[in-house]
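Peer 1: Everything below, folded, please.
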Amino acid sequence: MDSTLPSTLTLGGIFPSSGGWEVGPSVFPAFQMAIEEINENDALLPGTELKYYLNDSSCDEVVGQSKVMWQNTYPRSIDMILGDGCSVACEAEARLAQIWKMPQISWGCTSPSLSNKEKFPFFLRTVSPDTITAAAFSSYIHELTPWRKVAWISEDALLFTMTHDSFRAAQVGLDDPIEIVAHEVFVAGDGVATDLELRMKAIKDTGVRIFVINCYTGNARRLFKIAKKLGMTNEGYQIFVGGGVAECVLANPACPIDGIIEETDEELKEAVHGALFTYMPFAPKGEPRYEDFLNKMVSRLGLSGPSLVNAYAVAAYEAVYSYAHAAHSFSGNIRSDQSEFMSHLRTSSCPGVLSNVTYDEFGDRMSTVAVANFDYGLNEDSNGLWLTTHSFNANEGIVSVGSYQTVYTGGTTNQPPVASATIIDVAGNASVGLPFILSIVAAAIFVITIVVIYFRRNEQKLGLERKADHMRMNSMRLENEKLHENLKMLQQYSKEEIDMIEGQIVSFRASFSKKNANDAEVGTVNARRDMAKLLIPASELESEELLGKGSFGEVHKSKYR
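Peer 2: Below you'll find the model as predicted:
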């Protein structure tokens, strides 16, 4: 071990305790426990004390990034980021890790986008990306059921939309691929409840009976209740829930919701009964390291039993040990040789609770995921909320676990049949069905009728406008003819005649004395009124071109315009 290892290393712990996934309180105790154990272990990082900050990201990218910045702002400083659990926050925090050249190990971020090492070179995780969730669902449906048409509803976050894309990609090359009939994407926020109901109705209207809910916990709870309202949790439907957040859909000691550790919403519990979801699996019973971890967590949290320990607590615990072992074995300066230390951390290995902690070329910990059944606590072997029925990994595919019989949505053990209703696929193709054909014909007739009415009314309007234009043109033609006649008459006067008329006016005005000014004004007005009968005001002439023609036109233009 290099003697330049500092006397203290500070970990920036990021655990969402509010927002879309309130899992932090059941996970960060494992983070704290690992730090305490390492500080008490003279064989690991002797002479170095681990310290930490602990913050809530609220499952929000802006909040998460600001909390990490707070942790690393003078007089505070951190040596690594341990977190987040929410991928939207992880991605924002990973950008800071890249700028600072600081290692980040996540215990819960599963977005496939985080496997991009060009974009996130300092990011590692002790969980699997959701590409394995997509593969698990694909394998389950393809190998164990006759269903070949499904629908998705996803929250508008890269984590969830990329999981859908991974599922679609998994169908490439298959002889009998699963068809995604519809993919509804919603934006979380104000008014989301109304939007969710509209999108669930759209899925129901396709006729598909198998669908995947892929979002954070708060909206997953809403979607289950909407599905129940629409009759989509009855027998004949099947719901899958993507992402590791599913185990928090129902409040439980391992995942409290608003401080509640036991679900009280009976309607929600009924709605989720029989849904299938993936989550990070527990180790087999009897594994010494795992049993030891569970016992310590039960004691620390005061739980009634080990089944209530959150699976992500294991990942957070292992993340701390992964960093500590890499720091212990690094031969350089952990703070100045940052890129070298990151390469060392990525290729290191250490004992874990579930298995040895190692990372692949993408910084991911590829492992098995469990497929579990919300069983409503009806099976004595369950933990009161769900029961693991299958496991999946890339090498073995989907494998049954135990002798448990899967319970499907609606609480039945009968596998939902292939939907017989007409289904419109993403390419716009349709299977033949009389109700659908009649509805399309009716819609087409309605559209054609509206179009015909519109064009007829438009044609009538245009006809009236053409008639009005024609009348205006006739009026203008008559006015022009009258104008030309007046011009011909006026052009008969010579310049001498005009001068004579003006001379008479001047002479007439001069004949009045000042004392008869009023009479003179009257006489002038009368004379000008007579002249007005002969002269055409400039405003009545068609153009300057007409004003320039004839001797009178020149006089009128210069003196009276």
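Peer 1: contacts and neighbour counts: CA atoms only from here.
Peer 2: OK.
Peer 1: Now do stretch 394-406: distance from first to last residue.
Peer 2: 22 Å (C-alpha to C-alpha, to the nearest Å).
Peer 1: Report the buried residues of it.
Peer 2: 398, 406 (16 or more other C-alpha atoms under 10 Å).
Peer 1: Please give the structure of this sequence too, so both can be compared:
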Amino acid sequence: MARLSRPAALLLFALICFSCAAADKKKKKLYIGALFPMSGGWPGGQACLPATQMALQLVNKRTDILPDYELELIHYDSMCDPGEATKLLYDLLYTEPIKVVLMPGCSSVSTLVAEAARMWNLIVLSYGSSSPALSNRQRFPTFFRTHPSATLHNPTRVQLFQKWKWTKIATIQQTTEVFTSTLDDLEERTKEAGIDISVRQSFLTDPAVAVKNLKRQDARIIVGLFYETEARKVFCEVYKEKLYGKKYVWFLIGWYADNWFKIKDPSINCTLEQMSEAVEGHVTTEIVMLNPETVRGASKLTSQEFLTQLMSKLGGKNPEETGGFQEAPLAYDAVWALALALNKTVGPLKARGYRLEDFNYNNRDITSEIYRAMNTSSFEGVSGHVVFDAQGSRMAWTLIEQLQGGSYKKIGYYDSTKGNLSWYGNDKWIGQGPPADQTVVIEEFRYLSQRLFVSMSVFAVVGILLGIVCLTFNIYNSRVRYIQNSQPYLNNMTAVGCMMALAAVFPLGIDGLHVHRRHFPVVCQFRLWLIGLGFSLAYGSMFTKIWWVHTVFTKKDEKKEKRKHLDSWKLYATVGVLLSVDVLLLMIWQIVDPLHVTVEKFTREAPKEDLDVLIQPLLEHCSSEKMTTWLGVVYGYKGLLLLLGIFLAYETKSVSTEKINDHRAVGMAIYNVAVLCLITAPVTMILSSQQDASFAFASLAIIFSVYITLVVLFIPKKEERVSELRNQLSERHALRTRKPPSTITQNQNHSFPLLSVTLSDPKSLAPPPGYPAPSCDTHPAPQSFSNSSSLYQADNKINVNNCHTSRLQMLYK
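Peer 2: Prediction:
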């Protein structure tokens, strides 16, 4: 190969330099106005600005992308503050040069910029805005973003709620538009999935009150929507309120720095250990912002190569302490999306006689071409496949991570477009597994103590047997005169009523432990009817006696004969009236407002074991819709009868009559029954929530009342009858053992003569003084004598054959 001469080489070098200078001179500059938050709630500009600069350098070096143009970045620090951004936006719009595109970062700033950009026909491309409110084409017609909408987290959250079988969640949010709109979308999605947001709290700057409300309302599964700086405040309060641990799960946004809880923050007073303890185990949902696959996209870089260059650009800074490090791939791909879209518009604009450098704020044609190109973007970037939906939002996968041992671990991915959940199965929990979404409440019915029930039942059975004995005795001896004078039929009613009242002890003690709930109303009716009718028969018959004794035998104006006259039918009619009133009242109650089962709930109780459960005590009651009204009527009516009975018993205590010879015993029984009933009725209402005490008090009142009534009314009669029978047996035995006198004969073996009485002696036949002379004929003995000697043998009866002196003297003894 021939060597060039020195002049020729210099000439060639000059030509190359001239051609390069000419090429540089031909490139037109297109300016991009950007707002990077270097501080504030989300200091994403710390990593996103270097990533954007890296992309611009590569784009400007490429000869196949915008070969005649050079992209230049004009940026300011918005501090993620809409007020500051307003001033900076004014500077960008009203100072030269003209900007082709605006690139804001924070959602709050993007909302301001995108709403104003339409007035200047500007395309807005955001790299860090996630607010769902920005997905509104009518309000933001020229807005695009490489950061997916925050609502993309919500399908993933709902999927996780369903996976872990949670149906009740709580939320706490910072009061900003991005989080409010995200929460509104979450509420719609959870409602469709049958999940209830039971607690919804918000705060502006201080989350203390909101966290306390979450604790007070027993929130367990909590979705937190706030910026990183507020997240530290929230979890400092979470630690103070002990709203963490095995009973709680927090869902946070995944775009915080990995060590966000370790960063020293003067606005909180919690230590690093306390913060680490409070955040352990929380779950984050994060848009996949770094392509997990090793592919070379539009920038000719893999995701790992991009990270390496970015780390170099950051100068060795700790990525965890660099704001926006996770969103840096989105900012990088945003530049590439813009460059590819602008490159795509060169041809169509040239066909229409336009050039990109002709753009101004009044030229809608160029804006519409850029919009069309952006809307059809589709390429592989370092953050994954870049494509925009109809609202200009990026579509992407969601990464699910969990903080385990102080570091984040990937536990799954979710593709919301296909509804596909890829699960690694490496999730870890502080307890046995995922906690319950609320305190598990175990309903536990309170039942009557069976020992108490059996004890009272035994007393009731014994009382019923005693009532049967008394009733049998009264019926068997109803012809005995002093029993006849006690009105035995009324005493029979008293015994039957007492047995019915005692029978009511059994349904009073029967509860859900013995019968099914659907059969419980029948038990309630048995309680009501047995007690009501038992009281009417037992107390009504005693009240009738005392009423008529007072009515008939305390009237001093009437004659003595009339005072002693009392028709039995009036007594029975009185009892019938009292019984009819009760039957009518109970029937109306049962028809109009029947008894049914109601369940009383008590304060929840924590078990002794360390379990995430509460015991909800329940107690079944027999009740009706207007129970208070019915009880008022019944207690009022019965109470008046009891008070009137006490009064009548007191008034007749000195009355003596053979028509109702046991009215003093009846009065004593009325005293006891009235006192017990007047005490028991209000006490059982007060103790209605204590099943054992209420049953014991009511049962003992019934048992004591019945026992006292039976003993007072029937035991004296039994003793009288037993005493009478004992006397009769004694007389019979004396008659049998007495030796009968022989006829008058001379006994030769005796040294003295026997005394004898002949029938011809009239003095020997004379009766004792004051007694009538007996008749010794074929007529039978008087009825009174026959009654008293009914147990005697037939051969002992006095007749004409055996009416002699030995028997006559015995007759009047």
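Peer 1: what about Gly173 of the first structure, neighbour count?
Peer 2: For Gly173 of the first structure, the count of nearby residues is 8 (other C-alpha atoms under 10 Å).
Peer 1: so it sits in a helix?
Peer 2: No - with DSSP: H, G, I helix; E, B strand; the rest coil as the criterion, Gly173 of the first structure is assigned coil and is not in a helix.
Peer 1: Contact partners for Tyr216 of the first structure?
Peer 2: Tyr216 of the first structure is in contact with 20-21, 155, 245, counting by C-alpha atoms under 8 Å, 6 or more residues apart in numbering.
Peer 1: from those residues, which single one is nearest Lys557 of the first structure?
Peer 2: Relative to Lys557 of the first structure, the closest of the contacts of Tyr216 of the first structure is Glu155; by C-alpha to C-alpha it sits at 77.7 Å.
Peer 1: aligned partner of that closest one in the second structure?
Peer 2: Residue pairing (TM-score structural alignment): Glu155 of the first structure is matched to Gln174 of the second structure.
Peer 1: didn't its match look like it was pressed against Asp206?
Peer 2: No - Gln174 of the second structure is beyond contact range of Asp206, at 9.4 Å (criterion: C-alpha atoms under 8 Å).
Peer 1: number of nearby residues for the closest residue to Arg125 of the first structure other than its chain neighbours?
Peer 2: Excluding the flanking residues, the one nearest Arg125 of the first structure by C-alpha to C-alpha, 6 or more residues apart in numbering is Ser106, at 4.5 Å. By other C-alpha under 10 Å, the residues close to Ser106 of the first structure number 29.
Peer 1: Give me the distance between the residue mapped onto Ser106 of the first structure from the second structure and Cys236 of the second structure.
Peer 2: With the correspondence set by TM-score structural alignment, Ser106 of the first structure lines up against Ser126 in the second structure. Distance from Ser126 of the second structure to Cys236 of the second structure, counting by C-alpha to C-alpha: 32 Å.
Peer 1: and if you look at Val706 of the second structure?
Peer 2: Using C-alpha to C-alpha, which is the criterion applied here, Val706 of the second structure is 69 Å from Cys236 of the second structure.
Peer 1: same thing with Phe785 of the second structure?
Peer 2: 107 Å.
Peer 1: The two: which is more packed in?
Peer 2: Cys236 (26 against 11).
Peer 1: quick one: the more buried one is in a strand?
Peer 2: No - Cys236 of the second structure is assigned helix when assessed by three-state DSSP, not a strand.
Peer 1: circling back: so what's the residue nearest to Arg125 of the first structure up against?
Peer 2: With the criterion set at C-alpha under 8 Å, 6+ apart, Ser106 of the first structure makes contact with 82-85, 90, 123-127, 316, 319.
Peer 1: In the first structure, what residue corresponds to Phe144 of the second structure?
Peer 2: Using TM-score structural alignment, Phe144 of the second structure pairs with Leu124 in the first structure.
Peer 1: Assign its match to helix, strand or coil.
Peer 2: Under three-state DSSP, Leu124 of the first structure comes out as strand.
Peer 1: Surely it and Gly363 touch.
Peer 2: Yes - between Leu124 of the first structure and Gly363 there is a contact at 4.6 Å, judged by C-alpha under 8 Å.
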